[in-house]
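Peer 1: got a sequence here, can you build the structure:
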Amino acid sequence: MPDELVTPQGRRIAYHLTDGTGPAVAFLGGFKSDMGGTKAVFLEEWARAQGRAFLRFDYSGHGESSEAFTDGAIGDWFEDACAALGLLAGKVVLVGSSMGGWISLLIARAMPERVAGLVTIAAAPDFTEDSMWAGFSDAQKSELMAGQVALPSEYGEPYIITRRLIEEGRTRLVLRDPLPLPFPVRFLQGTADADVDMSVALRLLDHATGPDMRLTLVKGADHRFSDETCLDIIVAAVEDVLGQVGEHPPYD
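Peer 2: Predicted coordinates:
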């Protein structure tokens, strides 16, 4: 059973926290995914074997946390992530997958002093605007402005996209203004990703600024980025970042 915290906004967030050496590693999942996914669990097992502090959690409306998915928006999930990071002492290495990459960038912008390093996996910054809204037909836009629109998903039930998700997302964009990332950053992206095009990773690399930033393209990898080879690449990127930032004392 996961533990649970209550955010300042009153949402209940389910999480698993592994004690160990800092800086802790925190996994931020994707849109409509949960902390039981392959990448999150694999990283937790790696962290436990290393004696490394590790956090995985469900945003509100996801997994085992409270609220309805359709009530949420990027800002809510950013607030949930900030509350979850409050469980950790000191600086943290963020590992953000897909939407979690966007939320990691929001955290880096809002509280850079908490971030020791960043690894993103198929990061999807600004996707509500640049992918969803920009890709909608006029009919879909009209339907959305009336409340919501359903989009097909390869991962199960259709995604219900709400007007609030799109409009609130416009207040959280990170690719329109300067985006300093003053710590080690490793972007990972598959060339066969049907959900986040390679051009997004290249745009992010070009747009962000920082002293130690690299993009790794993995030929043939899809959006899940969770086969054995990709999992090893994720761990290597996390270990690379940790090697740059050094060790902290274990948590009490």
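Peer 1: drop to CA atoms for contacts and neighbour counts, all remaining ones
Peer 2: Will do.
Peer 1: how close does residue 224 get to residue 152?
Peer 2: 17 Å (Cα to Cα, to the nearest Å).
Peer 1: who's more crowded, those two?
Peer 2: Set residue 224 next to residue 152 and count neighbours by other Cα atoms under 10 Å: residue 224 wins out with 19 against 10.
Peer 1: here is a second sequence; please produce its structure as well for comparison:
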Amino acid sequence: MDEPQYMETPQGRRIAYHHSAGSGPGVVFLGGFKSDMEGTKAIYLEEWARRRGRAFLRMDYSGHGQSSGAFEEGCIGDWAADAMAAIGALTNGPQVLVGSSMGGWIALLVARAMPGRVAGMVGIAAAPDFTEDGMWANFDAAQREEITAKGRLELPSEYSDEPYVITRRLIEDGRKQLVLRAPLDLRFPVRLLQGTEDEDVSREVALRLLDHAKSPDIQLTLVKGADHRFSTPECLEEVERAIEAVTMRAGSGA
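Peer 2: Here you go, the predicted model:
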């Protein structure tokens, strides 16, 4: 495995990344909650981009993977700021953002803050506003009381032996980053990919985003049988096609 490079954000966080030079628009992969840039989709897309001579960036948010900081200290706003700093410092021109799960929310925040740097977006089980709608809304009274009083709550994880630690800061900051409560103007082509067997992000979330966002070209593809990982060969081919479609539409001025 190649060693990552590092950059420092304006907030002083040390971000690990891999960047491959190539033609534009470049592709930026934004991973999910407590995931890292060594996952199947990130590595597959990096290899795909290299074969096609496309610029490509994958990164670890602070508290994730090989970047600095503890996961429990971070929040959506921090991770979005990390992504914006990396895109601003390491890429040139408009980029196609590929956001997986939480990365879909991060991509929307990047697009809202840096619209001129986004050529298109591909959301893979995108999970906007999940701290409020997927976590807080489903906490019972005892869990809400615990996170409010103690500042943290431990939840079991299907993907790790270690529990997810949900902090009060994560929930409170998430409320400042919501994108489905106000107009969401995406002035570029968007492709949303969603598995019908996803147990972490439901198709209702994808439909809500589809209905809520304003875009000159936005489409949702439901993949029967696909789960939240969306990492089978067939799913990865869907991601490829979505990136190509977004790139073509962006190039045509759609």
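Peer 1: neighbours of the aligned residue in the second structure for residue 38 of the first structure, how many?
Peer 2: When the second structure is aligned by TM-score structural alignment, residue 38 of the first structure is paired with residue 40. Close neighbours of residue 40 of the second structure, defined as other Cα under 10 Å, add up to 14.
Peer 1: now do residue 142 of the second structure
Peer 2: Residue 142 of the second structure: 9 surrounding residues under other Cα under 10 Å.
Peer 1: if I line the two up, what does it land on in the first structure?
Peer 2: Aligned partner of residue 142 of the second structure by TM-score structural alignment: residue 139.
Peer 1: what about the strand or helix carrying that match, how far off from the second structure?
Peer 2: In this assignment (DSSP states H and E), residue 139 of the first structure forms part of helix 138-145. Once the two are superposed, helix 138-145 of the first structure sits an average of 0.5 Å from its aligned residues in the second structure (mean Cα distance after the TM-score superposition for the first structure).
Peer 1: how much space between the residue lying farthest from the centre of the first structure and residue 148 of the first structure?
Peer 2: The outermost residue of the first structure relative to its centre, with distances by Cα atoms, centre = their mean, is residue 139 at 30.3 Å. Distance of residue 139 of the first structure to residue 148 of the first structure, computed by Cα to Cα: 12 Å.
Peer 1: same thing with residue 10 of the first structure?
Peer 2: Note on residue 10 of the first structure: its distance to residue 148 of the first structure, by Cα to Cα, is 25 Å.
Peer 1: cool, residue 61 of the first structure as well?
Peer 2: 16 Å.
Peer 1: so those two - more neighbours on which side?
Peer 2: Set residue 61 of the first structure next to residue 148 and count neighbours by other Cα under 10 Å: residue 61 wins out with 23 against 19.
Peer 1: element containing the residue mapped onto that one from the second structure?
Peer 2: Taking TM-score structural alignment, the alignment pairs residue 61 of the first structure with residue 63 from the second structure. Counting by DSSP H and E, no helix or strand carries residue 63 of the second structure.
Peer 1: the aligned partner of residue 13 of the second structure in the first structure: how many residues sit nearby?
Peer 2: Using TM-score structural alignment, the partner of residue 13 of the second structure in the first structure is residue 11. Other residues near residue 11 of the first structure come to 19 when the count uses other Cα under 10 Å.
Peer 1: check residue 95 of the first structure too.
Peer 2: Residues near residue 95 of the first structure, counting by other Cα under 10 Å: 27.
Peer 1: cool, residue 165 of the first structure as well?
Peer 2: 20.
Peer 1: repeat that for residue 130 of the second structure.
Peer 2: Residue 130 of the second structure has 20 nearby residues by other Cα under 10 Å.
Peer 1: for the corresponding residue of the first structure for it, give me its contacts.
Peer 2: Using TM-score structural alignment, the partner of residue 130 of the second structure in the first structure is residue 127. If a contact means Cα atoms under 8 Å, 6 or more residues apart in numbering, then residue 127 of the first structure has residue 99 as its contacts.
Peer 1: residue 200 of the second structure now?
Peer 2: Residue 200 of the second structure is in contact with residue 228, counting by Cα under 8 Å, 6+ apart.
Peer 1: now check the first structure for the residue matching residue 80 of the second structure.
Peer 2: Aligned against the first structure by TM-score structural alignment, residue 80 of the second structure finds its counterpart in residue 78.
Peer 1: now name the helix or strand holding that match.
Peer 2: Assigned by DSSP H and E, residue 78 of the first structure belongs to helix 74-85.
Peer 1: corresponding residues in the second structure for the helix or strand following that helix?
Peer 2: Counting by DSSP H and E, the element after helix 74-85 of the first structure in chain order, helix or strand, is strand 92-97. Mapped onto the second structure using TM-score structural alignment, strand 92-97 of the first structure spans residues 95-100.
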